[in-house]
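1. structural data only, the sequence is not supplied:
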């Protein structure tokens, strides 16, 4: 009992070095969070509007006379009655399913190329201008999309590739910025809130695109979202800073709070990337395969759901867009409500950080896998199909408390580069998944072929989660500070034996018997300055 009291007293003295935050209604890290959230709203609005617009752009009558329909389809279904009159005429382009798959996937040819450079440049030079410029370039190219489409498939594909080059830096740059702005005990919620802008962008873009196509023509979709992206960039350039240290109006209390919480795990100067250690790390490769599995399931729904709704369930363009947005509305709600839950579980020591990450990842992968299978076998029962697909898309948001926070846990110094690596591999599925779907359903528009597409996505989800559970790790990796340790006069192991480093003004805290006992009871990831959220029970 006395030992426990002594341990509690010691922890109290350690934590007391954190200065209290000044009472401000609006904290700069939350302003950064809101602006980043709105940035991803624009990013995904410009990315997915083509998924809806292409339904209005293609002349299906001209390309489908040889399509095969059998009894395993829903030829006369009227799923959503409407009193309004919709423009259901065919579009001007005779693109077959394989060409449509190429166009939908072209974005990702460029997207994967700038992932790793984007992450590293953000670590070296800061993410503000890199992230903002990426969105600005994509916005300008979105405005040029109608002219490119009317020029020909080649020009249209080239513009989509260039849009991918611009957007490719956004996620790695944001992860690099989060590593500077997000205290460890807020990582799940801040990353979840920032990235759920992607789902809200999808929710807003799909029905808005359907309405615009139906009312003003497909060209208007690209003009609207391109203009909104440029307006967002102006506010981003004015309000946001690269880090707390460079923010002109941040309070001293908030700046010191963030710095103390993040501690020495994040260096002010980005060291050289330890490529050999990263590329030979088993947890990194587990993260890569997990991210690939996530992306395959995600892009199968994102790019192909409007086509499934129209060709199999026979929704018109307006209803198609609204229903296709339902999974992402649920995704947004789950992100907002449940991302903080992971932090709460860790903060209150209900579960260790590792167990919490793997629990949330399992929920975000296995539940969607189950509902995709159920959707494939729900036949022409429209209500059940929509419900299962909505749950498959929405519950995937649990992943923000899972593998999507793991990059920050493993390596705050190289979080941008690490996400760039995993996202580059993952987004190969951005063109592979549409191409695979186009190959499977080409001139075979029936439930059986779509059922196979959903079943494959389900298997990929299950496999990715098993890899993460078996080989994933949330512990800060030795190579995160390898250059600091190399330059030190004594090895890291000796430093750890002497005691905890990083007290006020950076002095070395004297070793104590009680602290050494805590070190043997808990993992090294516990940092008293970052709160109980850093405690992982061995």
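-> Done, it's in. None of the values given here were measured: they were computed from a predicted structure. Numbering: from 1, shown residues only.

2. going by C-alpha atoms from here, please, whenever you check contacts or count neighbours.
-> Will do.

3. tell me how many other residues crowd residue 181.
-> Per other C-alpha atoms under 10 Å, the neighbour tally for residue 181 reads 25.

4. my read is that it contacts residue 241, right?
-> No: contact status for residue 181 versus residue 241: not in contact, 10.0 Å apart, counting by C-alpha atoms under 8 Å.

5. residue 91 in helix, strand or coil?
-> Assigned state for residue 91: coil (three-state reduction, DSSP: H, G, I helix; E, B strand; the rest coil).

6. list the contacts of it.
-> For residue 91, the set of contacting residues under the criterion of C-alpha atoms under 8 Å, 6 or more residues apart in numbering consists of 55, 56, 57, 58, 59, 60.

7. for residue 103, see how far away residue 130 is.
-> Plainly put, residue 130 is 26 Å away from residue 103 if you go by C-alpha to C-alpha, to the nearest Å.

8. repeat for residue 493
-> When C-alpha to C-alpha is the yardstick, residue 493 and residue 103 sit 53 Å from each other.

9. give me the more crowded residue out of those two.
-> Remark: of residue 493 and residue 103, residue 103 carries more neighbours, 25 against 9, as counted by other C-alpha under 10 Å.

10. try this one side by side with the last:
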């Protein structure tokens, strides 16, 4: 355990802009992570299909292989990134990942003559690199919070930071809509790259690995979070990865993330309403996380019960929704509107599942989220393939039945075996 932090009254030697960080150091960390994710996912969205880069490639050469290369890069980097999160500073590596991606964007703008060659292979290689960098960022992001959030505040700060992913998607969609009308779209890439480099300069000077190392954290904030965080880390840091992987809470979380992929029936909204859905995601994610912590602090509900309310409760509501879709011949106005409500609930359940990976193994959060990401991203491809096959054979009712059973089973399993208690080593 680190020694107690000694506070001094005189802080005149501190960097000036480090003293004006917003509200407290935990929110500063979450806010900067949110901006970092926004920059990254805005760039990723811009380079997906029908985006800026694709506008320069001959339509005959286009395919979805570049999207698959992004997924491949994201998946294969998970285990190395998890190892990195255990051996090195995840805070440092998060900043480096955003910096690397920002440099990649700037270089892409600087050498935009690549696009003039109309080379689809270069786009595939670029997307693969994006997948590697973003996959690393997401793993070390989860690991970085072990020293900064007590369990009763974890949802608030983690979900606010991840909300930047959805905000980046929204900005990327809006910017890509006008790419063909821009004389030089590479200006967008260069501007994002420069913004990311400026972000890294702020990150390097305003963020520290632990509260103990932070030079300007107040004594009040330090005493509020440090004892509970250290107590939680002390009982979990000696847990082996093998014990975590084969523990019941982790296996249940993996199953839940797989079963929640059977949700394509939510997408009833029209294409022109896509921006509304992106706004819903960007707003709902942090609010749902904040409300979860409010329930823990203001009521008698434990963290485990709140997670079960979000995951099991919403899964069962989704079962009812699927049943309504199954027996409604046409989409009435209220049913179409309900699809937006279900998106809100679906995102709320996603917040609980995301934070639960930190709940059960705060010292090894990079490992838990890496394995979940691998299984989830591969598993998500299965329902779409099955739905396509069943649709071609006019067996769509079968897919709806599978979706109902998947959410019903997922809700029941997590309600019985799900937990937010940290996995610990039993004392002899």
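-> Alright, I've got the coordinates. Computed from a predicted structure; not experimentally measured.

11. mind checking the TM-score on these two?
-> The TM-score (TM-score structural alignment, normalised by the length of the second structure) is 0.78; 406 aligned residues with a C-alpha RMSD of 4.2 Å.

12. hmm, back to that, in CSV: the contacts of residue 91 of the first structure, plus neighbour count and distance to residue 135 of the first structure.
-> Rendered in CSV, the data for the contacts of residue 91 of the first structure read as follows (neighbours: other C-alpha atoms under 10 Å; distance: C-alpha to C-alpha, whole Å):
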residue, neighbour count, distance to residue 135 of the first structure
55, 25, 25
56, 26, 25
57, 21, 25
58, 20, 27
59, 18, 31
60, 20, 32
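
13. mind putting the residues you listed into CSV with secondary structure and distance to residue 228 of the first structure?
-> Output for the contacts of residue 91 of the first structure, formatted as CSV (DSSP: H, G, I helix; E, B strand; the rest coil; distance: C-alpha to C-alpha, whole Å):
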residue, secondary structure, distance to residue 228 of the first structure
55, helix, 23
56, helix, 22
57, helix, 22
58, strand, 26
59, coil, 29
60, helix, 31
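
14. tell me which of these is nearest to residue 339 of the first structure?
-> Within the contacts of residue 91 of the first structure, the smallest distance to residue 339 of the first structure is 34.0 Å, found for residue 55 (C-alpha to C-alpha).

15. need the contact list for the closest one.
-> Residues near residue 55 of the first structure by C-alpha under 8 Å, 6+ apart: 91, 306, 307, 317.

16. tell me which of those residues fall in helices.
-> Restricting the contacts of residue 55 of the first structure to those inside helices, with DSSP state H as the criterion, leaves 306, 307, 317.

17. any idea how many residues pack against residue 261 of the first structure?
-> The burial metric for residue 261 of the first structure, expressed as a neighbour count using other C-alpha under 10 Å, is 20.

18. mind telling me what element the aligned residue in the second structure for it is part of?
-> Under the alignment by TM-score structural alignment, residue 261 of the first structure pairs with residue 228 in the second structure. In the assignment (DSSP states H and E), residue 228 of the second structure maps to helix 219-234.

19. now for the helix or strand following that helix, which elements pack on it?
-> If you walk from helix 219-234 of the second structure toward the C-terminus, the next helix or strand you reach (DSSP H and E) is helix 241-245. Under the contact criterion of 3 or more C-alpha pairs under 8 Å, 6 or more residues apart in numbering; DSSP states H and E, the helices and strands touching helix 241-245 of the second structure comprise helix 365-379.

20. follow-up on the earlier one: list the buried residues of the helix holding residue 228 of the second structure.
-> In terms of neighbour count (16 or more other C-alpha atoms under 10 Å), helix 219-234 of the second structure has its buried residues at 222, 225, 226, 229, 230, 232, 233.

21. cool, stretch 89-100 of the second structure as well?
-> Of the residues in stretch 89-100 of the second structure, those buried under the neighbour-count criterion (16+ other C-alpha under 10 Å) are 90, 91, 92, 93, 94, 95, 96, 97, 98, 99, 100.

22. would you list the buried residues of helix 219-234 of the second structure in TSV and tack on distance to residue 374 of the second structure?
-> Listed next are the buried residues of helix 219-234 of the second structure as TSV, based on distance: C-alpha to C-alpha, whole Å:
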residue	distance to residue 374 of the second structure
222	36
225	32
226	32
229	28
230	30
232	27
233	26
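
23. what residues are up against the residue nearest the centre of the second structure?
-> The centroid of the second structure falls nearest to residue 162 when counting by C-alpha atoms, centre = their mean (4.8 Å). Residues counted as contacts of residue 162 of the second structure (C-alpha under 8 Å, 6+ apart) are 33, 34, 37, 285, 286.

24. so the aligned residue in the first structure for the second one is in which element?
-> Aligned counterpart of residue 34 of the second structure in the first structure: residue 37 (TM-score structural alignment). Assigned by DSSP H and E, residue 37 of the first structure falls within helix 28-57.

25. just residue 160 of the first structure next, same as before
-> Following DSSP H and E, the helix or strand that holds residue 160 of the first structure is helix 153-167.

26. can you give me the buried ones in stretch 147-156 of the first structure?
-> Going through stretch 147-156 of the first structure with 16+ other C-alpha under 10 Å, the ones that come out buried are 148, 149, 153, 156.

27. no more questions from me, cheers.
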